[in-house]
Structure formats: structure tokens, C-alpha cells
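Asker: sequence unknown, structure follows:
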């Protein structure tokens, strides 16, 4: 006979590699859940190591550290069952596992069956494939375990139900990209429609290098109704009760299913990515070049929302081509947002460089070299202040620029982290408007959003002098980078042939720049990082 089971969904922000610290965090959640009368607490995939641990999994001492943490979890499992993810080595093979401990004993270990090996995932590099379900009995309830990718396929869930599972527990480390929550809900509801059993889905939350895990854990009953929903982008817990084959919320509070608002989700992902990168790597704060343009304006807003104004420094670095409007707008935003701000002209150092290079440049025409030199002067200033203060340089370049190489190595690309690295320019504009629509009101001057974008490296320069309009450029880029469309297919969809061929050539030949760019928040299906690995030296050129 099925008894009542109170289950805690623990959505935690773990630190990759900190096995002892992650175990401490889990034990704190266990104690709190036990005090609430919870029967079982569910953590996320590879909770002990954090996700993704990458080549830390190859370290010889990993198993010993994991075993030590598991003993602590088992010892804490009196009167409450603990379900958590961890790596486990057995017979010279490493598995991505979920374990169950209750009353001081291990009730079983499940090995993940579907190992993702695409986009940002490299699990086949490390793990062997499991092939058996695990169903455990806790207080008369038969629980089936699955891990993340397992739930995106039919086999593991069906195996679990065939083995007697009345309720499926799914442990996840599912990174965010636009549209991801809708995809999750759709897939799980398809399983429920076919199998007729509820699913409790627990995801980790937090930033890990370029990845952002949005949390948004949830529980669906046997009809597919969402009975519990945890918030996005913050650590949280929620309790659900399974009784007489019915899964329901443990309190009377109304449940609002998470439906992704694109700009809100995107903005919050950027904020969390910046916050956790800075804090987990123990930087005092960030410094950035505030140019009076929209990219640096949005980056400043993200930085302040992530860290607080007292940990953000902005520097205007004007030159002969910097407009008064840019100077005024930068100063205004810095004042509104309450950050430390100063203006340091690059003119003296630029002239010194040009004087030193006069013989080398003699008889040669002015070209992009002089523009790049301006950018590199700014990079030197920011890096010097960073070294002196311990504030990390936050770069301001967007995905459109990174794609076509409109960025300067050792200039505006110099820094530790890129807030907008995976954000197309058209979304930069939309995010700036969004940020002005929330909170305390306008923090980015409206004319920064309205004016034509310009690097201000030459007289009367605007970006569209050398690039298609951003709505056109970004659509071409998205089709090529994220959809893998050929040049001919993009042209056939209605774009000018010359524009397409020029843009795609720029993408292909600038891989060497992107490889040297700082890591940055990934928010699309394919960012410039873990999930797009093209050779630098290559004869490939865009075509059919």
C-alpha cells in the first residue's frame, strides 16, 4: 500500500570542484528539510562536484574526495532519505551517478544512461554508459531515478516505470539558453502522457564560467499539471507531497508555472553569470570602459545589478573623436547608477605611441592601425587599474562584433569576462529598453539607445558604414552560426548575396580573434565557446 511521502526539491548553487563545500551546503539543506518533517530531499546532477567538472574528473584524488563526502551524506540520512548526484569509479570506469541514502545506508546507485555529447556537453569524454534502472522504496512509495539527458529520451523513463516506479525523480544540470524552459516542459509532458506517472524535476542554479544554470525546477503530476515551481536564477527549495498516487504541492500557495519572458530571462541570466564569475573567482569587483555607447551602458547596468554599485568602477577614456554627447551620457549614467567614475584622456599616450612609430609608419596611409591603437591605449589603462585594484576588467563587446571580428585584440577585447559576448546587437537594444522599464526607472540615457551605434575611432564614424544594418546582420549571423545554414540557403531566404558572402567570410576568418577573447555568458543555443569549435587554420570558406 502506498504511503504519503513529503519530498523537498533543493535547487542549489554549487561551486565546481569544491566537494567538501558542496557537501556542507547539502547537509545544511538536509537539516532544514528534516526540521520541516520532510521524508526525502532531492538534489541535482553531480551535486557533489558541481557541473560541469570537466577534467577534474580525471584527477586521481577525485574518488577519495567523493567517498569522504558520501560517508557524510549517509551519516546524515537518519529519518530522511537523501538523493544526490556524484561521479563514481568502478571497475576502471567512471559513471555519472545518482545515489539514495536512508537510515545511514545506501539503497542503490543509478548510472546515467544517455550521455550528451553535443553543444556544451562532453560527457562521453569522461563517463561510461549505464544500462539499468533503479527503483527504490521509501515509506511505501516506489521511486525511479533518472539523470538529466535520460528524460529527453524514452528508454530510461520507460525502464523505470516497467520496474515499478510510481514517481520519477529527475536530477538535472541543465544550462540555460533562450527557450529552454518551454522545451523542458514539453518533453516531460510527453513522457507523462505516455507513462502516466508524475515527475519531479530538480535543476541546479548558478553561473559556471560561460554557462548559466537557471534553476526553474518544477514538479508535474500524472496529468502534466505543474504543482510546484521554483524561481529562476536563485537558490530555493519547495516541498511536494506524493500520496495515493497523487503528487501535489505541500502547501496551499498558488503555483505559477514558469513561462519564459525572453528579455527578463536573458537579462537575469547575464546578471547571474557575471555575479557568480566575479564572486566565485574572488574578484573584489569589476572595472569597465564606459564610452557613452549602448554596449558599455548595458554592461554597466548588468554589473551594478550583479554586484552593487560599490563594486563597480567605470572609466571614460575620450579621444579627439569622442563626442560631447558620449561624454555627457557616460557621466550621467555613472551618476544615476552611483558607481565610481573618472575620465582619463588617451590623447597623450596615443601621441607618444605615434611618435615612437613615426619612422615605421612613414609613407604609409592612415588605416585601421590608428583606430586599433586607440583601442589598445584604452585596454592598457583598464588593465593597469585592474592590476592595481584587484578589480576584473569586464569587456563590453557583443556577439555581432565578435562574429565578424569588429573588435581589437589587446584593446577592447582585453579583460576577464564578457557580459554581452553571446548577445546580438539587436538584443542589446531590446535589453537596454527592458532595463529602463524596470526598477527605479531610466538608468541608460535614452539618446544612448536612440543614436546610431559608433566606435568613435574616426570622424563621423558609424557601424553601418562597413556592416549591413544590425537587424539584417544579426539574422544572417544567427542563421549561419546557430542554424548551420549554408550561404546559398541564407540567400534563398531573402538576403542580398553580397551581404551574405561578406558577412560569412568575416565570421570564418576571425576565428583566431574569438579564440583569444575572454569567456562570457552563454545565452543562445550556440555561443562562441564550448559549443562552437572551429579550427583557426582552415581552408573552409562559406559556400553551398
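Answerer: Ah, there it is. Quick caveat, the model's predicted, so the values are computed rather than measured.

Asker: Could you use CA atoms for every contact and neighbour count after this?
Answerer: OK.

Asker: Please enumerate residues in contact with the one helix or strand residue 506 maps to?
Answerer: In this structure, residue 506 is located in helix 497-509 according to DSSP states H and E. Contacts to helix 497-509, defined as C-alpha atoms under 8 Å, 6 or more residues apart in numbering, come from residues 403-405, 468, 473, 476-477, 480, 487, 490-491, 536, 540-543.

Asker: List only those of those flagged as buried.
Answerer: Burial of the contacts of helix 497-509 was assessed by neighbour count (16 or more other C-alpha atoms under 10 Å); the buried members are 403-405, 468, 473, 476-477, 480, 487, 490-491, 542.

Asker: And what about residue 97, helix, strand or coil?
Answerer: Reduced to three states with DSSP: H, G, I helix; E, B strand; the rest coil, the structure at residue 97 is strand.

Asker: ok, back up a step: so which of the buried ones among the contacts of helix 497-509 are in helices?
Answerer: Secondary structure assignment (DSSP state H) places 403-404, 473, 476-477, 480, 487, 490-491 from those within helices.

Asker: about what we covered before: which one of the contacts of helix 497-509 is nearest to residue 331?
Answerer: Checking the contacts of helix 497-509 against residue 331 by C-alpha to C-alpha gives residue 405 as the nearest, at 28.7 Å.

Asker: Tell me who's in contact with the closest one.
Answerer: When contacts are counted by C-alpha under 8 Å, 6+ apart, residue 405 touches 506-507, 510, 513-514.

Asker: and the longest helix for the chain?
Answerer: helix 368-389.

Asker: next up, a second structure to put side by side with the first:
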């Protein structure tokens, strides 16, 4: 039996459009001689639909679209389509009224439905808000071959692999006990760095442990802050990867199941990403392209400061949307260095994008004049610095509103973490492209981008980073060196280490305490930031749920080995 994987890029809520994508993949699968077509989790509505699922009319429309799709699909092709199904026992059990399901469509009919059994509630997931858990092992028979069906999280509970169980049941183990010939997993698994390789390692372990060939079909594309990388694949009973689809792109791949050997045969194996930087680059380019297109923007703009962050964002936007659709706006102030302008123009020339120069000196003077009486007797400080950033933010928003552009904000994760950014200034925008990219990774990505020739001007990479909001300013006036800051942030945010643990790793007590306080105080800023593309397993987005008005900051006292609490809301 030949099985095809439809690695599609759905638009959330576009039921007819997503059905058409499945239909087109089905036609291609027939031409490839496939008997079964696999599509990702919730492929009919796109993942994650979130509170659209609370709208009964949306659920009803999905059911009607599914019925029509069943009638439209080619005959003699069985198709597994991700959808929702009603929980008819909800009134009795008090559980949710929907299941996260896969529907088996064949010859114009909905033959069976299979319900997701393990519902994640961590990080970006909140499936208990919408779904009841399926209670039975899922499988069906097609041409005398028994095929087990699992949906995304159903795969992620192998206690031998993880060293523990997160759920009471292991659907893969139950299907193996039932003696199915093959197990398929239909997923919408969001991307984070290294996750494609990790998934393969996990499935290879399960294949060997249970002596089961496994096929993994994953969604691709960007939906809001989440990026789905695709990288669908298949492993045989020996745990060998015998098929791999392209990453970060729509794809259709086929694999042959040999009923005599009860195993999958070697097929096309696309190479994995050769480096972390290339993997991140592909993810961010896809995230920007899909966010713009799915929100119906054809052109983007950003502020070009001559710094490394805006340079990287400009390069990503150009790769995503084409140089003709990117506008870089230079807004020099009296504090801007000559190289901030020359570096920005050199970058624009390398990328081939349009630029516009809007000096802000006169606007700064107007603000100074308006505030002169109120600010009399005070020293130049943060308020005046932030006015410059907010002038720039207003100019960018005015251009975006006037011409219908999507404004891209350019702040990195290190800045977002400690609040080294200005509300209603450089934080303005519809999408924060590198908000989950630490500063040290920004440099790494730019070096990678320049591997075959200069794209990011070398001076942008080598000069000390600066906001240039006052004479001679550099970032390290306010922050620890980025290699120190990023290591502390990684330990604190991603690994949930305590102050004592971070100090034990070699960092100074005073620096650690200060960074922890800055992270806590900046929560109100992050809550007002635009969506940021997620590329790590701990991003400031959907999965970050910290309180703003909190009085807890667990830090190591510089004089005593005790924890102290300080207010977290700052200006």
C-alpha cells in the first residue's frame, strides 16, 4: 500500500480554502498511486483555532464542509482529515462538548472518527479548554492492513523515553498490544529550535521499542506567533528514517508499506537542516511571510537604525516578501552617529530595498518646547530619551496607516526580557520578528547570513550596540555584556533556575539579582508588545503567563543567603 503525507499550510478558519488544499493534495496523491492520504491535526480548520471553537456556527460549518469534502474527494482514496467531532455524552459526563478528531473519508462518506486521547495544557497548549479526551484506542482496517491512529500529543508519553509519564495512558503502547500493522500520527506541532531532530529521535525510540513502523504528518506554516515547521517523516520498525518531507514548506511525500514484511520501505529523505542558524532563519522567514499574507498585507516597513537588530529583520523581511515589498525608514536624531545612516543605507543597497530618511531633530525640539515649563529644573534623562523613540514610533505608524503597510518591530529577546525597549516607540508594530531571538543569536544569524558574501555590513556586526538616545550611549551602559546577560536569561527563563543556581554557575550575585528584577519589572511592557514569532521552547507569547501586579521576585540577597521580594511594576 502506498501512503501519502499531505504537509499542508492551512489558514485558520478558512474552511473552504483548507478543504480545497486537501482536495488538491488528494488529486496529487492519486497520481502518485496512493491508497491512503494523511493530513495534519485539525487540518480542516487550521491549528490552533482557539476560541473559534466556542462559536457553534463555526463548528457547524466545519461539519458541513467535512461532508462536502468527503463527496468531492477522489474515489478509492481513503483520507484522514483533522476536524472536530461532537461529544454526545457531554451533558451526562459534564465534559467538553467537542473532540479533537480525525475523520476517515472514503468513497463519498465519513467512515469513522478517531478522537485525540492526550490533551496538552502546557506552554502554548490549552486543549482542555475546548476538548474532551478520547477514551479508546484508535485504529481502522484498509485493504486488510490494520492502521493505528494517533493525534499529536498521543505520541509524547513514552515513559521509557522520557523517564516518566505525563498521562495515565500511552496510546502507542496500547496500539502495539492490539497488534496493528502500522501507526500514523497526525500532528500540528509548533516549531522550536532543535525540535525537528528531537521528534525523529523520539519516534525512532518508539518504533524500536514497540516494533512498529510509524508515519508522522505535521502541519506547516505560520499562525500568529506560532510557526509550524513540517518536517513530516516516517520510520521503519528498526527505527530508521525512511522518508522525510521538506521543512518550512508545503510538501507531498509518499511511502510504501510492505504488508508481507509489515514494514515501510525506503523512500525520499530530504536532508535535515545543517545548522541551527539556518533552521532559525527558515522559521523566521516563513513566520513573517505567512503572518503578512494571512493578515492580508503585501508590503512591510521597519525603522532602519544602522544597528544589528533592524538589519537582521530587514534581511528576513526581504527574503520573506521580496525586496520590492520592504521599506526601510531612517530617522536620525542629533545624537545619531554618521555610521548609523551610512550602515543603514549600505544594508538597504545590499538587500535592494527602498529607503526613506525622516530626520527627527525638529520634532524633538517641538517636544522640548512643549514640555519646557513642566520639565524645568530637571535633568535630561529617560523621559527625554523615550520621547525620541516615541517620535520614531509615531512616524512609522503614520506611514503604516497611510499606505496599508505592516510595521515590523525589531526588538530582540534580550531587550524584551529586561525591558530595554520603549512602549509606544520601538515596540510599535504588528509583528515582533525577532522577539524570541537572544542578542547573541542575532549576531550568530548575521554571521551565518554573511557566509557567502556581505549582506549585513561588517561595521554593523563589529560596532558596539547602541540605542543612540544620548551622546556616546552604548547598551552596556545599562546592561551586562550580552554574552553574560543571555546566559543568565537562558537559565532563568528557559530552565527556571533560581538565583542561587545561576550564581553557582559562575555569575555575580549583584548582576543576577539585577537581571531578575529587570525581567519582573518589564512584564507590563511585554503584555503590550505585538505578537512575536516563537522559535524557542519558552517565548514571551501565548505560553508566557506571568502576572503583572505581583510582589514576588525570588532573588539571592547580596548580604544573606535568603530570598527577598521587591515590587515588579516599573516605569
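Answerer: That came in fine, so what should we check first? Only a predicted model underlies this, so the values are computations on that prediction, with no experimental measurement involved.

Asker: Overlay them and tell me the TM-score.
Answerer: Here the TM-score for the pair of chains, by TM-score structural alignment, normalised by the length of the first structure, is 0.97; 535 aligned residues with a C-alpha RMSD of 1.2 Å.

Asker: before we move on, back to that, now the buried ones among the contacts of helix 497-509 of the first structure as JSON lines including distance to residue 49 of the first structure?
Answerer: Putting those into JSON lines (distance: C-alpha to C-alpha, whole Å) gives the following:
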{"residue": "403", "distance to residue 49 of the first structure": "33"}
{"residue": "404", "distance to residue 49 of the first structure": "37"}
{"residue": "405", "distance to residue 49 of the first structure": "36"}
{"residue": "468", "distance to residue 49 of the first structure": "45"}
{"residue": "473", "distance to residue 49 of the first structure": "41"}
{"residue": "476", "distance to residue 49 of the first structure": "39"}
{"residue": "477", "distance to residue 49 of the first structure": "36"}
{"residue": "480", "distance to residue 49 of the first structure": "35"}
{"residue": "487", "distance to residue 49 of the first structure": "42"}
{"residue": "490", "distance to residue 49 of the first structure": "43"}
{"residue": "491", "distance to residue 49 of the first structure": "46"}
{"residue": "542", "distance to residue 49 of the first structure": "41"}
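
Asker: How much space separates the aligned partner of residue 383 of the first structure in the second structure from residue 391 of the second structure?
Answerer: For residue 383 of the first structure, the aligned position in the second structure is occupied by residue 397, per TM-score structural alignment. Relative to residue 391 of the second structure, residue 397 of the second structure is positioned 10 Å away (C-alpha to C-alpha, to the nearest Å).

Asker: Likewise for residue 411 of the second structure?
Answerer: Separation of residue 411 of the second structure from residue 391 of the second structure (C-alpha to C-alpha): 17 Å.

Asker: So between those two, which is more surrounded?
Answerer: Each of residue 411 of the second structure and residue 391 had its neighbours counted (other C-alpha atoms under 10 Å), and the higher figure belongs to residue 411 (26 against 19).

Asker: count of neighbours near the nearest residue to residue 124 of the second structure once chain neighbours are set aside?
Answerer: What sits nearest to residue 124 of the second structure in space, not counting adjacent residues and going by C-alpha to C-alpha, 6 or more residues apart in numbering, is residue 543, at 4.1 Å. Other residues near residue 543 of the second structure number 16, with proximity taken as other C-alpha under 10 Å.

Asker: Settle this for me: residue 543 of the second structure is touching residue 121, isn't it.
Answerer: No - between residue 543 of the second structure and residue 121 there is no contact under C-alpha atoms under 8 Å: 9.8 Å.

Asker: Common neighbours of these two, please.
Answerer: Taking C-alpha under 8 Å, 6+ apart as the criterion, residue 543 of the second structure and residue 121 do not both touch any residue.

Asker: that older thread, so the match of residue 383 of the first structure makes contact with residue 426?
Answerer: No - with contact defined as C-alpha under 8 Å, residue 397 of the second structure and residue 426 do not form a contacting pair (10.7 Å).

Asker: Go ahead and measure how far stretch 518-533 of the second structure is from the middle of the chain.
Answerer: The chain centroid and the centroid of stretch 518-533 of the second structure are separated by 17 Å, computed with C-alpha atoms, centre = their mean, to the nearest Å.

Asker: Could you tell me where that stretch falls in the first structure?
Answerer: So stretch 518-533 of the second structure sits over residues 506-521 in the first structure, by TM-score structural alignment.
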